[in-house]
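Q: Pasting the sequence and the predicted model now:
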Amino acid sequence: MSALHLIQTLLPLGPDDEPPIDLKSTAKLENFQAYVESLKSNSQSLPHSLEQVRIEALLASSLEGSYINSLTITDINKLINKFENYQSGIKVFRGRLEPIESILEDFNQELKDLSSSLTSLQEQSSSLTSDLNLQRGLSEKLNPIILDLMIPPDVVKSIMNDPIDIKWIENIRFINEKLQVIATTKSSEEGQLLYSYRGSKAATQLESGIQLLIAKSVERIRDFIITQIKLLRSSSTISSQKIQKKLLDVKEAYLFLKTHQSELASQLQLAYIYTMRWYYHVRFAKYLYALEKLHVRNIDGSYVIGHDTGEDKLGALSGGFKSWLSSSNQPTSPKLHQMQQMQQSKVVTLTEYLQSIDKRLEILNKRTDYTSAIPSQIAETTPFNYWLEFLYNQWSIALVDNVVVEYLFMVEFFYQGVEKFEKVEALGTVTEGELNSNSHKSDWSGVMFENVYKLGYDFVTWLISHQTQSVGLRSNSRVIPSTSLSTNSTCDAYAILLIIRLIQATQSSLHNEFHIPILDDHLNSLLMTLWPQFTKIIDLNCDSMKKIIMRSFSSKSKDRHLAPVSVTQHFAQFLLGLLKLAFNPANDKNKEQIRGEPLFISIERLRNDFEGVLTKLSSHLFGNTSQSTQKEIFLFNNYFLIVSILKNENGSGLESNDFIDEQISHFEMLCKAYETK
């Protein structure tokens, strides 16, 4: 395909254009000129037309042979001239293109430079990525070391200025962590190599800074504990438990102090012990003084079995007094009304006393509820009368509550959970007065509660002896009860036994629930005081039975003595009360252990003495042989009354009392022995 035809295909002719010229016809100059002119007529410049012809000629020469050889010299010269003109024509355009060529060369160079820069940037980016990974790896390894060797300024400010509370304890933990780091780096070769500890300035500064923080922390902890101890001795009525709670919140601080300044910690512990010794002594003395203001039902020697209490006369007097008050037309004056209340509240007959055991046993069941003790303000103003065991129970509740709270605090704060206590003398020096009391030879509980125990012992002694001097105003010397009952000593055997049962319930609770043994010696000393007092009351009842029965009955009007005597009913009721106190659901002591108590020995002795007195009385009333039938009827009636009373009471309870059943069997055997046929 010729160039002409190529042009024709690329540049299609319009409707007015002439058909293309055959390439062969262009061999002549005229035809060639006409062809060029036709190209020019197609809005093409001459140089462009000639260049096109040249291209076509080259193509045509390759296809159909060279047509230029057919041209004449004249034609060639013309063509040369035209070519030269063309060269001169395009020279201007070439001049114009030279800046563009230069621009293109510069642009090409810039492209090469940019490509080189991008390559360099890529290499730098790869290098930076590699350095970043290396730096990240180094940071992960160095950060722990830097943190271990650094003390944040916030920690220093907190140790210096912040109040000592739960949040402040974080500073103590921070110091302990740093001490552990220092100890680890010193002890292990790997740690010394890792931290370069030998000759490391950073490690030396860290150790020096931690020691300064330890010294400041010890100073602040010391001041804080001293402030709390001073609050206990202040005149304000601040509760010790509030101060103990504040101390327990920062118990780690005391452990820190004990670790770094053990002597100072021991001195502070000693100061707390003697402060609480004074604290409890003062408050318990005030509380006992208030308890002694309570009105007590006094059961004296006139309430023993067989004593001529004059119940009939007292009942008649009381009835006449009430009748006179009701028949009086005049209004009752406040003083007279007060006398009436005293008359109704304080009078307790022997029968009422003996039958009071069921109501009084409730105190043992209520003891398991751990109700709070009566406030001293109420104790000083209440007009009601109370039994002796109520007074002791109030004291016992207050004592046990405070001892339990103090024991748990001491173990948790000062001993950090270790229930092994050293002697107080091992904590530090004590004063001359403390040396004389020998209290320093015991542990903290013996020192702290020594005076309270003495107050409690004196209080129990006051309860059973009714001494006029107030326990709270006495000296610390212990009151030793006399070997025999004084005229003011109580004969309330029920109260003594109930107090004993309360003490045993306290011991059981402290051992099984709280696991606190520090009250054992005090409670055992109370039991050693109460049991002899109880046996003395039993002795007094036995002696009274022997005297009153032989004194009250004569040989005259024997027929009316076939019925049971009043002393038999009193004996049965008294025996029933003792047996109920021997067995109680609140008492978890086993039966064999209970049988070993002085109570059962006293019951057997009381029963044997009663049977002996009743036998002697029957012999005195009815003779030995002449009236044997009446004698047997008399004995049967008395023993049958005892069986009836015991059976009636034992059947009405929710639980059967085995001890009562044993006594029923014994007296039923006596009834069968004297039963007439």
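A: Received the coordinates, thanks.
Q: from here on, contacts and neighbour counts on C-alpha atoms
A: Will do.
Q: Test my guess that residue 184 contacts residue 191.
A: Yes - counting by Cα atoms under 8 Å, residue 184 touches residue 191, with 6.6 Å between them.
Q: Near residue 513, how many other residues are there?
A: A count of nearby residues for residue 513, using other Cα atoms under 10 Å, gives 9.
Q: List the residues that contact residue 221.
A: Counting by Cα atoms under 8 Å, 6 or more residues apart in numbering, residue 221 makes contact with 164, 253, 254, 257.
Q: alright, now check it against this:
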Amino acid sequence: MTNTYESLAASDDHDPAYRRAVSALAQGLLLPPSSKRANQTQRESGQTGERTYDWAALATENVTERLAEFQEDEIISGLLTRGLDLKEHARDIERQLRTAEADHLENYYQQQHQLRELDTQVHSCVDILDHMEGLLSGFQTKLGNINQEIRELQDQSVSMSVRLRNRVQVETQLERAIDGLVVSPGLIRQICDGEVDHTYLAPVAELDRKMRFVRHQGSRPHGTIRALDDVGPELERLRLVASAKIRHLLLAKIKALRQPGGSSLPSVQRNFLIPYQTLNHFLIERHPEAAQELRDNYIHVARVCYADHFERYSRGLHKLHAPAVERLDLLGQDESSKLGGLFGGSRPTLRDRKLVFSLGERANVLTASGAPVPPQQLLATAAAASGSTGSTAGASEDRIEKLPFESLFLSYNQALVDDATQEYEFELKFFVSETARQRLTGSDIAKAIFEHVFDPACHNGLVFTRQFVENTFDALGVLLCIRINQQLANELQRRRVPVLEGYINATNMLLWPRFQAIVSLHIDSIRKVCAGNRPRLTRNDVHPHFVSRRYAEFVASLLTLNQAQETNIVDQSLRRLRNELESMFVRISEGFNDRGITLIFLINNYDLIVTILNENGFESGSEEEVDYFTQCKATCVAEYVEEQLDTYFGYLKAFVGRMETQGDTPGGGMDTEAEPFEAVVADFNANFRNSLANINAAVIRNFSNFKNGTTILHSVLGQLILYYNRFYQMFERRFSKKPSAGGQARRPAQWPVGIQNVMVEIKKYKSNF
């Protein structure tokens, strides 16, 4: 093995440090780090003796791995790098260890006195800690005893709390039982001898509470209290006495309403019955027979009061009625047919003829500005008019402001809804006890009482509406009433008052059929326009027909009332009216001699209808009616423009159309024939200024609406420019081409007026409107 290390050391393939390490291994002076750790462990375990190494094992180990392991040690690697002798270095370390050991022993010997004192102090501290341990053990024992005492006190406290709670519960139940069973002399005296006023409420409430307790105790399955046998009869006697006194008082107050000059029903309800509602609740729960009698008397009295009130109110409203529309105020009714009488006298003229077919301010009745007439003010006015006699009666009636029916309808039904709301709320408070409210039957009870009370008033309202509906021809007034009726129904829903549904529906059943009947009358009147032998109409009859204006105003009013709540009935009525109006236009157009007059007539009528609809806020794209008549007008205007051009520039249109049909190509007619061009040029140059003047005069004469006339004139002149521009281009192409071989170019006898010159002439007429 030694030979192996020596051969490695003698090799020239390694550096000097490597060779020195191998040499040290060969001499047995250098061990691997693992062997060093084994020797260190041997010394720590107390083993001594000569160090021995297993050279055979070392020989079998991989020399390269051992050398790599030595090179990783920093100290050995540093020594080998500096070229130091490892054996000498080991002897130096050994000497240093012996010196350090000797120094340590000497220092220990010199410090032995201090070490003895430290040992004495340590023993003293141990004694002190033993004493503290004893004290703490005793304290822990005492704390354990105190903790046990606390647990015992806590258990006692819980037990006392349970006993206290049980005693409180028993005391409460016993107090409730005593309070429910004991009838004090003071309670008996107050019930039997006390006056029935606001001080009577507390004794009655106490009596009711005792009776509830007795009833509850008597129904318990665990047996009853013996005292109930004694207190039950006494409570029964007090119940009868209290019921009799309450019945007498409430009946007296209710029957007093029948006397003339007495308090009004709302005043009695507000000032007396509502404050004493608990007394009636006592009757409902404790004496149903007396409560039923009281309820029947109230229903009878209130029924008469409301019936009389609304009957007088409706009579007063009739005196304020000013018919806005009469039988002859139909869309197709001619004004001349309204003259009557033996001497040709006419009927009296209404103050405001605008109310016949247009809404005007009548629509304010649907808003806050159209507030209803207060019943007190109206009845006072009606009484003043009724009290006048002789010559003062007519003057008094003239001073009274007359109103259309929708205002009177609103006044009556608004008062009906307000009184119904007040009455329902009163009945819900006065005739429905707390027990009934808890059973969710309170509203049913109040509705049943309300129907009995308000049936005459509702019937009178239907009669009031029927009297107007049967004799009216005012479709707008009827539709306004329908909208008012719907608003009142919505108001009842907002107030959460579930009454008057039947009345609202019955009113609608009166109004809708009449509205449809009146619309049918309007349609029949339009159908009769120019019926039979129709005379031929002249050019002076091209202005808008009177039916068109009425129709436009009427349709605008219907659309306005149909905006908030669209209904199919109104939409169907509008389509029926529009179809009949178109039929009327067709019948009238048959009386004209030429198509131009017909177009002028239709344009004027369509323009008037669209204008009136636009003035009422209805634009194209938002309403079907506006879109329809706008399209009809546009179609007629386009045809009228072509008709005017045919009249004054027909030769130009015909020539351009013929040339465009033949095709402007070489070899066509335009290449060889110049006479047609020259004829058109001669005619146009000579007459176009007069033709423009005639067109302008015809538009001014035939269209009274300046804005509409301007639009039509611009359309005619614009279309003329388009035709003339096409002709001018044809002319230039025809006469600017080179002649064929051997031919001679022919120049036109006359050149057409330039387009700019024509535009100058046209601009003279664009500002006439």
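A: Thanks, I have the structure now. Keep in mind that this is a model prediction, so the values were computed, not measured.
Q: What would you report as the TM-score here?
A: TM-score of the superposed chains, computed with TM-score structural alignment, normalised by the length of structure 1, equals 0.60; 446 aligned residues with a Cα RMSD of 3.5 Å.
Q: any chance of the contacts of residue 221 of structure 1 in JSON lines, with neighbour count too?
A: Shown next, in JSON lines, are those (neighbours: other Cα atoms under 10 Å):
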{"residue": "164", "neighbour count": "19"}
{"residue": "253", "neighbour count": "28"}
{"residue": "254", "neighbour count": "25"}
{"residue": "257", "neighbour count": "23"}
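Q: In terms of distance to residue 651 of structure 1, which of those ranks first?
A: residue 254 (60.4 Å; Cα to Cα).
Q: circling back to that earlier point, need the contacts of residue 221 of structure 1 in TSV (columns: secondary structure and distance to residue 462 of structure 1).
A: Conversion of those to TSV gives the following (DSSP: H, G, I helix; E, B strand; the rest coil; distance: Cα to Cα, whole Å):
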residue	secondary structure	distance to residue 462 of structure 1
164	coil	47
253	helix	45
254	helix	42
257	helix	45
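Q: between those residues, which is nearest residue 526 of structure 1?
A: Out of these, the member with the shortest distance to residue 526 of structure 1 (by Cα to Cα) is residue 254, at 36.7 Å.
Q: Could you find the counterpart of the closest one in structure 2?
A: Using TM-score structural alignment, the equivalent of residue 254 of structure 1 in structure 2 is residue 280.
Q: in terms of contact, does its match touch residue 427 like I think?
A: No - proximity of residue 280 of structure 2 to residue 427 does not meet the contact threshold set by Cα under 8 Å, at 11.3 Å.
Q: With distance to residue 213 of structure 1 added, can I get the contacts of residue 221 of structure 1 in CSV?
A: As requested, the contacts of residue 221 of structure 1 are exported to CSV (distance: Cα to Cα, whole Å):
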residue, distance to residue 213 of structure 1
164, 15
253, 13
254, 16
257, 12
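Q: Please identify the one among the residues you listed that lies nearest to residue 88 of structure 1.
A: Distances from residue 88 of structure 1 to the contacts of residue 221 of structure 1, taken by Cα to Cα, are shortest for residue 164, at 104.0 Å.
Q: And that closest one, how close does it get to residue 222 of structure 1?
A: According to Cα to Cα, to the nearest Å, residue 164 of structure 1 stands 11 Å off from residue 222 of structure 1.
Q: Repeat that for residue 644 of structure 1.
A: Residue 644 of structure 1 is 72 Å from residue 222 of structure 1, by Cα to Cα.
Q: Do you have the helices of the stretch 101-250 of structure 2 handy? List them.
A: 112-181, 185-193, 201-218, 227-255 (DSSP state H, counting those that start in this stretch).
Q: Need those in JSON lines (columns: distance to residue 452 of structure 2).
A: As requested, the helices of the stretch 101-250 of structure 2 are exported to JSON lines (distance: least, Cα to Cα, whole Å):
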{"stretch": "helix 112-181", "distance to residue 452 of structure 2": "39"}
{"stretch": "helix 185-193", "distance to residue 452 of structure 2": "34"}
{"stretch": "helix 201-218", "distance to residue 452 of structure 2": "29"}
{"stretch": "helix 227-255", "distance to residue 452 of structure 2": "16"}
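Q: so which of those gets nearest residue 420 of structure 2?
A: Once those are compared by Cα to Cα, helix 227-255 is nearest, at 18.7 Å.
Q: so after the closest one, what's the next helix or strand?
A: helix 265-268 (DSSP states H and E).
Q: And that next one, what's buried?
A: Judged by neighbour count using 16 or more other Cα atoms under 10 Å, the buried positions of helix 265-268 of structure 2 are 265, 268.
Q: This completes my enquiry, with thanks.
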